[in-house]
Structures are given as structure tokens and as C-alpha cells.
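*Asks:* Sequence and predicted structure are below.
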Amino acid sequence: MSYHKRLLLLAGLDSLIVFAAIYISYIPLHPSLEILVYENVLISALVLLFCHHVFASVFLLYNKAWEYASVGELIGITKSVTLSILMLTLFQYIMDYHVYGRVLFSTWTLLILMIGGSRFWWRITRDRFLKPDKNMTQVLIVGAGQAGTLVARQLKNNRELGLMPAAFIDDDPKKYKLHILGIPVAGTSKDISAAVEKYNIDKIVIAIPSLKKEELTRIFEECTKTKIKPQIMPKIEDVMIGKVAVNNFRDVEVEDLLGRDPIKLDIEGISEYVSGKTVLVTGAGGSIGSEICRQICKFEPEKLVLVGHGENSIYLIDMELNNQYGQQIEIVPVIGDVQDRERMFEVMEVHAPNVVYHAAAHKHVPLMEYNPREAVKNNVFGTKNVAEAADTFGVGTFVLVSTDKAVNPTNVMGSTKRIAEMIIQKLDQESKTKFVAVRFGNVLGSRGSVIPLFKKQIQAGGPVTVTHPDMTRYFMTIPEASRLVIQAGSLARGGEIFVLDMGEPVKIVDLAKNLITLSGYSTDEIPILFSGLRPGEKMFEELLNEKEIHPEPIYPKIFIGKAVLEQEEEVEYLLRQFESFNASQLKEYVINLANRKKNRVFLVAK
């Protein structure tokens, strides 16, 4: 219906209601009224009608979408009618008409009932009769708080979505058996299976924005018993700013179940050493490096230098950041290999960064077992090149992105990262630049991580391959890892190794089971196959060894370790004699060096 037709319809309906209400209110006085008073009644009705139309326009009663009418609309009707009656009372007093209080009160009551009833009739008709509920997808909403009622109201008001809220689930016992928006609260999270069966539920939506990770995991496990894949409502802040609609549900991701509550950043401390400065990121096209760049841009550096070896990955992050921040920040893409010492010195000299985040590295454990020379060239020599260039050109802070695999390493990748830590620790003792390292565990969704591999195996119909039923790993999200790296720079005093409190380690087999369930399958449909440990793999990872542990966090959820710097001569020997090692000797040497074990080759040479 067009706006003008809608306006005429509502105005005409209100006119009939006003005349009917005032004449009905005068009926009890009929025997005592004189002919002259009848004229006064007609004039009063016309005045009331005029006042009602004026105040109805003021309170936008003709502009409301009455199919969505609620308490707010009823308040608007009450204000409009009350002011109209008051204006009529004033008119009758000025014109010296007889003012009948009972008539005015009766008219006020009838107007509210009749106008309000006419408006709410459309909503009731729409909700009850226009679309049979049986043809709609029945939705169980987990959470009967403000977010849950927001979701329920949105679904009820947007019938074209084909989703009908059938019941709520809420762990607050006070809400049990209550009806909210006409929807029953069917029980607590333990009753999800029963509610699904009772109300013929087709879809489950989790609508509790404040839900902690462990609570979400518990609710998710209850949902999996129903064979229905649960979804989550979007973030309230995204809904409020119009970024997404409240009904834009998304699937539960493994990051939701394994991640922890995000670390709160020291905004003032970070801004002090980043805002208005020149920041350089190596490996800027990688998973961690690109996220560091995204997070850094929020602090408005003057210039951001994106250094990377891969042309395509640098192009993509450069385009993304320029589209979003290009007006405020100078973003410079640089193609260069950290193994190219001359190129790294050239980049440092040209851009003179205040802060360097060194994220470029080879990180795939089994692959580096077969390619130890490349691991050393990239992770050791690459770090040395970038760090010494930073020292030469007076960089204020240098942050090395390291790994938990650098602790008591059993593989080449972890060993080369520990040697990289040794190199920057040695430099920190000699340089004005503050050199620090940041260690964290496996990053969910990063390139080469287990999550993308498991997803591909599930899409192919399985099996999902897990090395060992007891293998555990620490996990964190890409944004979480990147925030830790940035925060570490603000805490740096020189020589520290920062570690995030990563909670409890996760069994890889449990991760595989969660991913299978999240994909809508069971372990009967997608089996898990145990393939045995791969070259260089450990059953569990550590974040700090016994000599490095400082029990108290330096910042909420951030621990600091002062790693012991030993075997400097052996590191120097590796750097000098690298070309003389064969692959087998090199592998043995770097692992022994990282574990503080004496190397036979070095002892002979010495």
C-alpha cells in the first residue's frame, strides 16, 4: 500500500472513531440535553477531530509500521489522545460550554481502546493468520536475555525469512516456564534435546553475546546431541552500527570453542610507540604478518612498510589496507627476501622505521626436517640480516615472532627459531635497539596449520588423519597472536621473551572431532585415522623451559621469560661454517645447539 493511501485510510478510520467515541460518551446524558447542546456536541467533536489529527501527526501515528506495533506505539497513542482531550477541555471552557468530566474521561478511554485496538488488530492478524506457523522453520533460541528477545522479535516481525521462534532455552531458573513475546522458556541448556523434540525444532540459534568460551563449548556439546548444527547471532555492536542484520546468523567455528577471552590491549602504551611512527613488518603477506598490519593500522602510524617475498600476498594485503586506511596512512609495499642482506639494509636505510615486526619465517615442521638448509637460511640468517639492519639504522624496537616449538626443540624448525632468539638476545646486549621475542602456540586457521588440513579431509569425505590420540597442542587465534606481538613491543625493555597465557593444551583428536561435528557429520560418517608421529614432531609443546619461568605475569595474560644466553661461540661457528655442513650434520648441529648440548663438530673444530 502506498504512503498516501495508507494516510487516507488511517485518517478516515480515526475520524470515524473520534465521532463514535464522543457521541457514545454523551448517550447517558441524552434525556437532559437540549437542542442547543447537540450543536455544541457536534462542534466539540469537530474540535476533537482536528486536535487528534494534529497530535497524531506530531507523534507520527500515521507513519508507523503497525505490523510491528509494540509498547512504544501505544505510548504514542496515549500521548496524542490525552493532549487532544485536554485541548477539547480548554476549548469548551473558553466557549462557556458545559464541561462534563465523565464524558471527557469516557471519550479518552474509548479513543485509546478503539484507536489502539484498530492498530494492533493488524499485527495480531498478521501474526496469527497470514502465514501458518507449520510452514515455517521452527527455531530454538538459546538465551532469553536482551539479545535473545531481539532475535525473537526480529524473526517474528520478518515473516519473509521463513523462521519462527518456537521456544527459548535459558540457564536462569527464574525464567523457566515464563513466556517472553508469547514464546515459552522450555528449560535450561540441559533440556535442549527435549525441547528440540517437543517443539519440532529445525534450527538452533545461540544468542548470548557475553557467553564465555567454556560455556559455549558446553552448550555446543548439548546441541550436537540433537543432530542439528547450531548457529550464533552476530555481535551486538555490529548489529547496532548496521554492519549486519540481527538475523545474519553464522555457524559455530572451531575458533569459538578453542579460543579464549581476548587479551585487553594497553592502548595508551601501544599508541605511544606506534602512532605517528614508521612501522616495518617482514612476512607482511603471511597469516600472522598480515594480521599484525591490520591491527597496527588501528593505531594510525605515519607509514607502514609491508616487506615480503611473495608478490601476490603482498599485493593483496597492500590493496586491502590501502582501501581502508590509504587516506590516513602511507602504506608502502616492498618485495624483498630476508635472506638478501643487501636488500634488507637498503630497505631499512630508505624507510628508517621506528618499529620492526619480524614475522618472516619457514614454519612447517615436517617440511623443514627435509630441508634444514632452507630453514637455517630463512629463520637464522634471515633474522640476522633484518636484526643487524635494524641495529645499524637505529630502529627503536625490534620484535621477533617466535614459537613454542623453540622450547627444548626436537625438530629443525623449532631449533632455528631458538637460534634466532639467541641472535637477537646477543644483539640486545650490544645495541641501543630493544630486541625482544614473542612466543605462542599453534595459530588457528594460519597457512599450513592443522585446521585447513582437517577441513579439506572432511570435505573429501575423510578420513581425518591425526598423528597420535594423546598428542596435545596450545592454540590461539590469528588476531590474538597478533595483539600479543604488538603488546610485547610496548612492554619491551630489551632481551625478553614474551609468552601469552594460552590456557590448557588441546588434544588434537578432540579438535578433529569438533571440526567433524561443526561440519555436520559424526565420527561414524567421517572416521579418524591415527597415522603416527611425523618427523620432528613432539607429543606436547612447552612455552618456557625450567630456566626461563617467571611465575608472575608482567601484564594480564602475558608472561615474561629471561632466556639464558649460552653457547654464543657455537652460534658464531654455525654462521661462519654454514656452507661446510651437509644436511645431516646441519640438522644435528642446530638441534643440539638449541638444546644447549655440546656439538661434536664444534668441539673438533675448537
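*Replies:* Yep, it's here. None of these values were measured; they are calculated from a predicted model.
*Asks:* going forward, measure contacts and count neighbours with C-alpha atoms only.
*Replies:* Will do.
*Asks:* give me the element Glu552 is part of.
*Replies:* Under DSSP states H and E, no helix or strand contains Glu552.
*Asks:* again, but for Leu48
*Replies:* Per DSSP H and E: helix 35-58 holds Leu48.
*Asks:* which secondary structure elements does that helix contact?
*Replies:* helix 3-26, helix 71-94 (3 or more C-alpha pairs under 8 Å, 6 or more residues apart in numbering; DSSP states H and E).
*Asks:* need those helices in TSV with mean neighbour count, can you?
*Replies:* Putting those into TSV (neighbours: other C-alpha atoms under 10 Å) gives the following:
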stretch	mean neighbour count
helix 3-26	16
helix 71-94	17
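*Asks:* how about JSON lines for the ones you listed, with distance to Lys538 added?
*Replies:* Below are the helices and strands packed on helix 35-58 laid out as JSON lines (distance: least, C-alpha to C-alpha, whole Å):
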{"stretch": "helix 3-26", "distance to Lys538": "70"}
{"stretch": "helix 71-94", "distance to Lys538": "62"}
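*Asks:* Which one, of those, ends up nearest to Trp108?
*Replies:* Smallest distance to Trp108 across the helices and strands packed on helix 35-58 (C-alpha to C-alpha): 6.5 Å, for helix 71-94.
*Asks:* Just give me how far that closest one sits from the chain centre.
*Replies:* 48 Å (C-alpha atoms, centre = their mean, to the nearest Å).
*Asks:* If you count contacts, what does it end up packed against?
*Replies:* Packed next to helix 71-94, using 3+ C-alpha pairs under 8 Å, 6+ apart, are helix 35-58, helix 101-125.
*Asks:* okay if I get those as CSV plus distance to Glu300?
*Replies:* Output for the helices and strands packed on helix 71-94, formatted as CSV (distance: least, C-alpha to C-alpha, whole Å):
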stretch, distance to Glu300
helix 35-58, 45
helix 101-125, 49
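*Asks:* Can you lay out those helices as JSON lines showing distance to Ser431 and mean neighbour count?
*Replies:* Below are the helices and strands packed on helix 71-94 laid out as JSON lines (distance: least, C-alpha to C-alpha, whole Å; neighbours: other C-alpha atoms under 10 Å):
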{"stretch": "helix 35-58", "distance to Ser431": "72", "mean neighbour count": "16"}
{"stretch": "helix 101-125", "distance to Ser431": "73", "mean neighbour count": "17"}
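*Asks:* Contacts for stretch 53-61, please.
*Replies:* Residues outside stretch 53-61 that contact it (C-alpha atoms under 8 Å, 6 or more residues apart in numbering) are Ala11, Tyr62, Glu73, Gly76, Ile77, Ser80, Val81, Leu83, Ser84.
*Asks:* Nearest to Val509 among these?
*Replies:* Glu73 (54.5 Å).
*Asks:* which stretches of the stretch 351-500 of the chain form helices?
*Replies:* 365-370, 372-375, 382-392, 412-430, 450-459, 478-491 (DSSP state H, counting those that start in this stretch).
*Asks:* Ok, which of those helices comes nearest Met164?
*Replies:* Using C-alpha to C-alpha, the helices of the stretch 351-500 of the chain put helix 450-459 closest to Met164, at 30.9 Å.
*Asks:* tell me which residues in that closest one are buried?
*Replies:* Under the neighbour-count criterion of 16 or more other C-alpha atoms under 10 Å, helix 450-459 has Val450, Ile451, Phe454, Lys455, Gln457, Ile458 buried.
*Asks:* Put this next to the previous one:
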Amino acid sequence: MRFGKKTMLMIFIDFLIINISALLSLLLRFESITNPQFLDYFEVYKSTFLFISFSKIVVFYLFGLYKSIWKYASIDEMLKIMGAGVVANIAAIAVLSFLQTSLPRSVYVMMTVFDIGFIGGFRFLLRTANEKLTHKVKSNEDKITRVMIVGAGDAGAMILKEFKNHYSYIYKPVVFVDDDKSKKGKVIYGVPVAGTREDIPALTEKYNIDEIVIAMPSAPKSELSKIVEIGKNTKARLKILPGMYELTDGVVSVSAIRDVQIEDLLGREEIKTDLSEISKYLNGKIVLVTGGGGSIGSELARQISIQNPKKLIILDIYENNAYMLENELRKRFPNLNLIVYIASIRDEQRIREILRREKVDVIFHAAAHKHVPLMETSPKEAIKNNVFGTVNLAKAASENCVEKFVMISTDKAVNPTNIMGASKRICEMVIQAFNERHDTDFVAVRFGNVLGSNGSVIPIFKKQIKEGGPVTVTHKDVVRYFMTIPEAVSLVIQAGAMAKGGEIFILDMGEPVKIIKLAEDLIKLSGFEPYTEIPIKITGLRPGEKLYEELILDEEGVTATKHKKIFVAKPTNIDYEELENSLKELRKAINDLGDEEVRSYVKRIVKTYNFEE
């Protein structure tokens, strides 16, 4: 057994403490060093102190007192010291009994108290000295951040305690805010509760707050968004403790605190899916995800992997995204039977070959060209990929007895003003037409914009803010529906579970958001003032862009499902032969005619398609 220099020093100090405790105990018991009884028992102790000291140090070692890092000492270490102190003095009694001698019983009690007090006190003195020294060094390097904690409950108290114990040289919590008015004027670990959410702006000024931490992991998103709305109008940085469902280990800690994100301002609760229903139709199945490397496709792959499929197949034309996703899934799900194909849905023969080989049970079709301005300049590509790629996949699915086919659509398919939206409306029509003729359950899921997806407005705004602006908005009155990527995927998977065939599922997406307000909020959350520090520039509507999006066609209407956030559009009658003939004409037009003529052919299929001729 080898000890380092620090451990040997600790053992030596404990040796001194043990003997000081014993002498003090004898002195208190007999009140004077001239007392004959004191002198008698002092002689007893003098002849046995090495045995007593050794036995106690062995007990301290067995209790792990020489393994702890005392600059991080906490209540657990104190409990360990108390246990060690009691057992060590029991060991001392046993040693003296073996040596056929003893000390007064009251001396043993006092020695136990002194051992615990001095040994524990010394170790916590080390921790305090380390914190003071660290604070002194760090304070010369880093400015102390003054913190307001919103939420004076258990989570807020835990965050405060961790700040004080481990981050006191960086963060200084100075005030609590809580909507429970009965807490006002109370003090938590020395920090006052000074008001409610309405007082945040005034208290931020009064206490010179640098950072506001919202510590309310159990609060509904609608409430958190109201608090974020208040906080973003102060000059303090905003941080938030994620909801309990986001905390992977369920532990509230400073390390879990993150920046407030634009999603926190939407105030919409995450969609809850029926996992038991989902697992029934995915468990043990062979599942194919097209466009698997994209924002929606990759999240589909992640959530499907949890449901224990027999095999997960990723299909994508872009190898880099597919490769990155493959590496991620193999690491997270080592037992997952995963295969990745690089292929285009335009390649009818390749798609048929893959489905014939793999015996697929369920298809999630996320592959598509989605960028509105790009597709306006390349309308033929939008039709080739979105429409005829979907036709290829649908044909192969029906030929190979696929059970379910779930296609991702968009609100831009409703009364489209751009070729991308019109192409997705044709895809919906294809799905409904195929469902009438084949055993496969074909369905579509229609939803609005997805926050944070590749090429979407939020990453573009963040890049523009990072570059110092301007942030570009097409029109001051443009509004859009938004949802998070996990929400979108939850809906898609849930729709598959509920599908009977032919449905177009629609999400209740709440209230639409003004894009200019989104830009202003994102600038504020980035620590800048909109219009002054970061300008906002109105650029004008792009070709095919609408001021607002719709989720249903006039003739569709919606009916409720058992999921309170999911509705289903009333099926529209699609004549299979008529659609098939129209698609033949459209395919010929793509090969023989120009862009504008192709738009006219699309208009013949999608009567609600409006475009400038």
C-alpha cells in the first residue's frame, strides 16, 4: 500500500487531531492538569496512544477519508466523517480492552465529538480556503456574472446551491423571482425573493443583473414563453433550464442550463405521441426512410430506431448526410440492423430493385426538393423529383405489398402560388389515388415550417446576425406556422399508426408567427438591439411566396381524431385514370416544352394553383 505526499500529510494531521482530542477530553473530564485522576489517566493514555491512533487511522482509511477530494467536500463527506468518528472510537475501546486497561466512558464520548468536529472542520476549511483562493485568482480574470433566478421552487434552490458551491467565482445569484406572492420577502440560502415575473424588468435594473436563469422545468411552455417575452426586453442574457422531459437523466443542474431558443417563445406544448400504438406497427418491421439524411428524415430515423424495428433502411441521394447519420445511429443504437442506400427516387428501376430486395413493411417518404425560390427557377426539377419520384416509390410500394406508406407534405400544397407547393399537392393526389387501387395504406401528413431545418429561416437569420446584419425579411406582414423538428416527426409517426388509408393528416399548429417579430426576437436573444445594433431589411416577396400559408383546402374541411392535436382532411375524389393521363401529359411536357408551358400543365392538374403567367 503506497500513499502520496498529500495523503501522508493528511494522516499526520489526523494523528495530531486524534491526540489533541484525547487530551482535551481528559482535561474537560477532570478540569485540571494537577488533578491526580487526570495524571493517572494521562499515564494510561501515554502508554497506549500509538495503538489508539493507529486503530483510528485504519478506520478512517477504511471509510475512504483519504480518497475524497476535499475541495469538493459536501454533506456526504460530513456523514462519512461522522460514521468514521463513531466507529474509530469503538475501535479505540476495543484496543484498550485488549490491552486490559480503559479510560472513563465520558472521555470516549467527548473524544468522538472532538474527532468528528476537528477532522470535519479541518477538511471543510480546506474546501473554503480553496474556494477563496480560486475566487481570488479567477476574479482577476473573469467578471462576476450577477444572476436572477426565475422560480423559487426546488429547481431554483438546487441551481442556486450549485452556483454557490461550484461556480461562485463566475456567477453570483443575487435575487429570486417567483409568481407565488407568499414567497416574496423570503430568503433562500441568503438570496431574497423580491417579486413576481412582472417585476423582472425593474429588478434587473435594481440589482444590475447580467443573466436571467429561468428555473421552472415543470412549467408549461405557454407560461415559459410569457416569461421569456418579458425577459427578452431587458438587457440581461436569457438562459433556461430545460423541461423535465428534456433532461436525459432527470437531474437538475447548472450544466443543463442552456440559452433561450426561439422555440421557447412559441409557447406551444410538444406533441405527445402514443408510444404503445407506435411500437405496435414499427416493432419488428422493416422500415424505409427516403430523404433519410435531411432534417425530417434523420429525425424520423432516430425516433424509429427507438421502436425496435427489424431493420431500418436509409435512402438518400446526398452521401455526406447519409454517412453522418449512419455513424450517429450505429453509435447510439449498436444493436440496430441498419442499411444505407445512396439512390435517387427518380430512378424507377433502382427503387423497384431496393424494395424487391428488402421486403419493406413501412415507408416514410421524406425525399423532396423543398426550397421555394430555387424551384421557381427550376420547375421541371421540382416535378421530376417531387411528383415522379413519389410515383416511382408508390408503384414500387404497391407492387411489393408494403403495409403503410406515409408521405410528408406541406401547407404550401394548399392553394399553391409556387411550383414546389403545386408539386406537393400533386403528390397528395397521387397518394389518395393509389390508395383507392392498392392494398397498401397510403397517407400524407401536412404541416407548416420546421424550426431549424436546413435552409429554413432561423439558421439564415442566425448567420446574418453573426455577420452583423442586416437580417432580411421579405415583407413586414409575412406570417408562418412553425413547429419543431421533433414535433413534426412525432406527427408523422403518429399518423402512420392512425392511418387507415387515403387520409391527409393535419396538425393543429396554434397561432401563426410574424416573421419580422421572429427576426426581432432572435436579434434580442442574441444580445443585440434590433434596428439599431442589427438592422432589419425588407427585401420584397420572392417569386411564388405568399403572405400567409393555409393548412386546408376549402373543399376539404377537417374532422377530429383521437389525438387532440391531429386532424384529418375530408378525402377528395381523385379519378385514378384521369390523374394517370394527366401525369403522362405532364411527363411529356417536361421533356418537350419550356418552363411556363410546364406550369400550365400543372395548373390543369391542380386547379387551385395560382401563378403569374
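*Replies:* Nice, I can see it. No experiment lies behind these values; they were computed from the predicted model shown.
*Asks:* How many residues are close by Glu549 of the second structure?
*Replies:* Glu549 of the second structure is flanked by 21 other residues according to other C-alpha atoms under 10 Å.
*Asks:* That one matches what in the first structure?
*Replies:* When the first structure is aligned by TM-score structural alignment, Glu549 of the second structure is paired with Glu541.
*Asks:* Arg153 of the first structure is in what secondary structure piece?
*Replies:* Using DSSP H and E, Arg153 of the first structure falls in helix 146-157.
*Asks:* Quick check: buried residues in that helix?
*Replies:* For helix 146-157 of the first structure, using 16+ other C-alpha under 10 Å, the buried residues are Ala147, Gly148, Thr149, Val151, Ala152, Arg153, Gln154, Leu155, Lys156, Asn157.
*Asks:* now swap in stretch 333-352 of the second structure and tell me
*Replies:* Leu336, Leu338, Val340, Ala343, Ser344, Ile345, Arg346, Glu348, Ile351, Arg352.
*Asks:* Return the residues in contact with the third one.
*Replies:* Contacts for Val340 of the second structure (C-alpha under 8 Å, 6+ apart) come out as Ile313, Ile314, Leu315, Ala322, Glu326.
*Asks:* what's the mean deviation for the helix holding Leu48 of the first structure versus the second structure?
*Replies:* Taken over the aligned residues, the distance from helix 35-58 of the first structure to the second structure averages 4.9 Å (mean C-alpha distance after the TM-score superposition for the first structure).
*Asks:* That helix to helix 3-26, inter-axis angle?
*Replies:* If you take axes from the mean of the first three to the mean of the last three C-alpha atoms, to 10 degrees, helix 35-58 of the first structure sits at 140 degrees to helix 3-26.
*Asks:* what ranges do the helices span in the stretch 251-400 of the second structure?
*Replies:* Going by DSSP H, counting those that start in this stretch, the stretch 251-400 of the second structure shows helices at 263-266, 275-282, 295-306, 319-332, 348-358, 372-377, 379-382, 389-399.
*Asks:* Export these as a markdown table, with columns for distance to Gly501 of the second structure.
*Replies:* Shown next, in a markdown table, are the helices of the stretch 251-400 of the second structure (distance: least, C-alpha to C-alpha, whole Å):
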| stretch | distance to Gly501 of the second structure |
| --- | --- |
| helix 263-266 | 32 |
| helix 275-282 | 14 |
| helix 295-306 | 20 |
| helix 319-332 | 30 |
| helix 348-358 | 20 |
| helix 372-377 | 29 |
| helix 379-382 | 26 |
| helix 389-399 | 13 |
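*Asks:* so which of those helices comes closest to Phe122 of the second structure?
*Replies:* Nearest to Phe122 of the second structure among the helices of the stretch 251-400 of the second structure is helix 319-332; the distance by C-alpha to C-alpha comes to 45.3 Å.
*Asks:* buried sites along that closest one?
*Replies:* By 16+ other C-alpha under 10 Å, the buried positions in helix 319-332 of the second structure come out as Asn321, Ala322, Leu325, Glu326, Leu329.
*Asks:* cool, and stretch 283-297 of the second structure?
*Replies:* Result for stretch 283-297 of the second structure [16+ other C-alpha under 10 Å]: buried residues 283, 285-297.
*Asks:* so of these, which ones are in strands?
*Replies:* When DSSP state E is applied, these are split such that Ile286, Val287, Leu288, Val289, Thr290 fall in strands.
*Asks:* Quick check: the last one touching Gly297?
*Replies:* If I follow you right, that is Thr290 of the second structure. Yes: counting by C-alpha atoms under 8 Å, Thr290 of the second structure does reach Gly297; the two are 6.9 Å apart.
*Asks:* can you tell me which residues contact Leu511 of the first structure?
*Replies:* Listed by C-alpha under 8 Å, 6+ apart, the contact set of Leu511 of the first structure reads Val254.
*Asks:* Just the element for the counterpart of it in the second structure, please.
*Replies:* Aligned counterpart of Leu511 of the first structure in the second structure: Leu518 (TM-score structural alignment). Using DSSP H and E, the element containing Leu518 of the second structure is helix 515-525.
*Asks:* cool, Phe168 of the first structure as well?
*Replies:* Short version, using DSSP H and E: Phe168 of the first structure is in strand 163-169.
*Asks:* Quick one: average offset of that strand versus the second structure, please.
*Replies:* Strand 163-169 of the first structure sits 3.8 Å off on average (mean C-alpha distance after the TM-score superposition for the first structure).
*Asks:* what's the next helix or strand after that strand in contact with?
*Replies:* For strand 163-169 of the first structure, the following helix or strand on the C-terminal side (DSSP H and E) is strand 179-180. Residues from elsewhere that reach strand 179-180 of the first structure (C-alpha under 8 Å, 6+ apart): Ala144, Thr149, Val185.
*Asks:* dump the residue contacts of the alignment partner in the second structure of Asp340 of the first structure.
*Replies:* In the second structure, Asp340 of the first structure lines up with Asp347, judged by TM-score structural alignment. By C-alpha under 8 Å, 6+ apart, Asp347 of the second structure lies in contact with Gly389, Asn392.
*Asks:* And Asp347 of the second structure, how far from Asp316 of the second structure?
*Replies:* Relative to Asp316 of the second structure, Asp347 of the second structure is positioned 12 Å away (C-alpha to C-alpha, to the nearest Å).
*Asks:* Out of the helices of the stretch 251-400 of the second structure, flag the one nearest Ser97 of the second structure.
*Replies:* helix 319-332 (59.8 Å).
*Asks:* what sits up against that closest one?
*Replies:* Under C-alpha under 8 Å, 6+ apart, the answer for helix 319-332 of the second structure is Gly292, Gly293, Gly294, Ser298, Arg302, Ile314, Leu315, Asp316, Leu336, Leu338, Val340, Ile342.
*Asks:* Adding distance to Glu596 of the second structure, write those out as a markdown table.
*Replies:* Compiled in a markdown table, the contacts of helix 319-332 of the second structure are given as follows (distance: C-alpha to C-alpha, whole Å):
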| residue | distance to Glu596 of the second structure |
| --- | --- |
| Gly292 | 32 |
| Gly293 | 32 |
| Gly294 | 30 |
| Ser298 | 35 |
| Arg302 | 40 |
| Ile314 | 35 |
| Leu315 | 32 |
| Asp316 | 30 |
| Leu336 | 47 |
| Leu338 | 43 |
| Val340 | 38 |
| Ile342 | 32 |
